[in-house]
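Let's see this in three dimensions:
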Amino acid sequence: MNGYVIRGVRAEDWAKVKELRIAALRDPVAPVAFLQSLEEVEGLSDGFWQDRAGGAALGGRVRQFVAEGAGGEWVGTVTVLIEEAGTADLFDGEIEQTQGHLVGVFVRPEQRGTGLTEALFDAALEWSWALEEPVLARVRLFVHEENGRAAAFYRRFGFVPSGKVVPMPTDPSAKELEYVFPRPV
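Purely as a prediction, here's the structure:
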């Protein structure tokens, strides 16, 4: 992990946000890791990416973290979405408790296994637990049933399977497994 800084996205980073998302969707694991296709994302306007980076920079209901090298290159990312109790859930109806939801996890293949994913998750959870309003009960994520490498990392990091299984929105015959990390006491 030497030489990398983990930091939040800034509004002016929109072009790098776009480039890293496209790189993630070119990864061979993308079909079981992301809900968007490369074709969908490549067709989005610069305005979309400017809005996305701007919103993630504010840190209100969404915060994106990146791993940035000394030369400015981005090699990894994770985003935290805040889900309020009582609001609609992408997968299963209604959110039962106020929580963080990790999405968009990606580390370039040549950097996997170097500690960058752990550092990104540390930053995401630190930010999540530091929120004064809303206070998050837990952080969750979903992993495709065939993404064993990701599931193994999540378990090693401290996430535990909740037992909740939902159909993948882009392919209802496939399953997404929920993993949770309870708020430390």
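
can we go C-alpha only for contacts and neighbour counts from here?
Will do.

I'd say residue 167 and residue 173 touch.
Yes - counting by CA atoms under 8 Å, residue 167 does reach residue 173; the two are 6.6 Å apart.

Looking at those two, which one has more neighbours?
residue 167 (15 against 9; other CA atoms under 10 Å).

mind checking how far the longest helix seen in the chain is from the chain centre?
Taking DSSP state H as the criterion, the chain has its longest helix at helix 116-130. With CA atoms, centre = their mean, to the nearest Å as the basis, helix 116-130 stands 11 Å off its chain's centre.

ok, which stretches of this protein are helices?
14-26, 30-33, 38-42, 46-58, 116-130, 148-157.

ok, and what's touching the shortest one?
Defining contact as CA atoms under 8 Å, 6 or more residues apart in numbering, one finds that helix 30-33 is touched by 24-25, 37, 143-144, 146-147.

I'd like the structure of this one too, to check against the first:
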Amino acid sequence: MQSPDLTIRSTTADDWQAVRALRLEMLRDYPIAYAETLEQALDVDEAGWRLRGARGTTAGQTSIVAIDGTRWVGHMGGYIPDAASGPLLVGVYVAPDHRGDAAGTSRRLLDAVEAWALGYGSTLRLEVHETNARAIRFYEKLGFTFTGRNRPYELEPGGLELEMIKPLR
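Purely as a prediction, here's the structure:
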């Protein structure tokens, strides 16, 4: 069931403490999904977290969060790695108690990222680790399809990052 208190909004530099707390939660929940280790994230200083928070207000990138009352329960981000490839969805996370169609958190976050991405292209891309079956099912349900492209995952245990793409309306 959707929470009536759920707010979807962009992050700011002043959100740095909540951005940090949510990122650490993300890394503890599914460490292979974010191209960063928990140890690396713990080493980021306040200035680094402020920069991450500012992604929500910086041209060419976005950082969108879901907040239930005062608790941060989800995140999706995006940026433009290069003009040829267009917008890339990154940092996808929803707290376990806010997952699923009934909660609606994931769809609302993705709607916000797609609205941002439309300003930069006609498709939205993402990369997902080949062993992350739950995420793959979620992305397929939302209209993403595999492109056939992949690249090696840079952290242990290795494996492949699979590219998926979705046309934007």
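
Could you tell me the angle between the longest helix of the first structure and helix 148-157?
50 degrees (axes from the mean of the first three to the mean of the last three CA atoms, to 10 degrees).

and residue 108 of the second structure, what does it touch?
Each residue near residue 108 of the second structure by CA under 8 Å, 6+ apart is listed here: residue 8.

Kindly apply the preceding question to residue 100 of the first structure instead.
80-83, 128, 136, 138-140.

same thing but at 6 Å, please
The neighbours of residue 100 of the first structure, taking CA atoms under 6 Å, 6 or more residues apart in numbering as the test, are 81-83, 139.

That one -> the second structure?
Under the alignment (TM-score structural alignment), residue 100 of the first structure maps onto residue 87 of the second structure.

gap between its match and residue 119 of the second structure?
Going from residue 87 of the second structure to residue 119 of the second structure by CA to CA, to the nearest Å gives 9 Å.

Looking only at residue counts, what's the top strand in the first structure?
strand 171-182 (DSSP state E).

returning to that earlier point: now the longest helix of the first structure and strand 171-182, what's the angle there?
70 degrees.

Tell me which residues of helix 116-130 of the first structure come out buried.
In terms of neighbour count (16 or more other CA atoms under 10 Å), helix 116-130 of the first structure has its buried residues at 116-121, 123-125, 127-129.

is it possible to export those to CSV including distance to residue 8 of the first structure?
Output for the buried residues of helix 116-130 of the first structure, formatted as CSV (distance: CA to CA, whole Å):
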residue, distance to residue 8 of the first structure
116, 14
117, 15
118, 15
119, 12
120, 10
121, 12
123, 9
124, 9
125, 13
127, 10
128, 13
129, 15
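
of all the residues you listed, which two lie farthest apart?
116 and 129 (20.0 Å; CA to CA).

Return the subset of the contacts of helix 30-33 of the first structure lying in strands.
Going by DSSP E, the strands hold 143-144 from those.

Out of the contacts of helix 30-33 of the first structure, which comes closest to residue 163 of the first structure?
residue 143 (12.1 Å).

now for the closest one: what does it line up with in the second structure?
Aligned partner of residue 143 of the first structure by TM-score structural alignment: residue 128.

Just to check, that match is in contact with residue 161?
Yes - between residue 128 of the second structure and residue 161 a contact is recorded at 5.2 Å, counting by CA atoms under 6 Å.

one step back: residues in contact with the longest strand of the first structure: which ones?
By CA under 6 Å, 6+ apart, strand 171-182 of the first structure touches 138-145, 159-162, 164-168.

10 Å instead, please
Contacting residues not belonging to strand 171-182 of the first structure are listed as 32-33, 35, 91, 99-102, 125, 136-147, 151, 154-155, 157-169 [CA atoms under 10 Å, 6 or more residues apart in numbering].

Now which of these would you call buried?
32-33, 99-102, 125, 136-145, 147, 151, 154, 159-161, 165-166, 168.

picking up where we left off before, find the residues that touch each one of residue 167 and residue 173 of the first structure.
By CA under 10 Å, 6+ apart, no residue touches both residue 167 of the first structure and residue 173.

How about residue 116 of the first structure: what's its closest non-neighbour residue?
residue 1 (5.8 Å; CA to CA, 6 or more residues apart in numbering).

hmm, back to that, what's the overlap in contacts for residue 128 and residue 161 of the second structure?
In contact with both residue 128 of the second structure and residue 161: 33, 150, 153, using CA under 10 Å, 6+ apart.

Looking at the first structure, name the residue matched to the second one.
It refers to residue 150 of the second structure. Match for residue 150 of the second structure (TM-score structural alignment): residue 165.

Alright, calling it a day.
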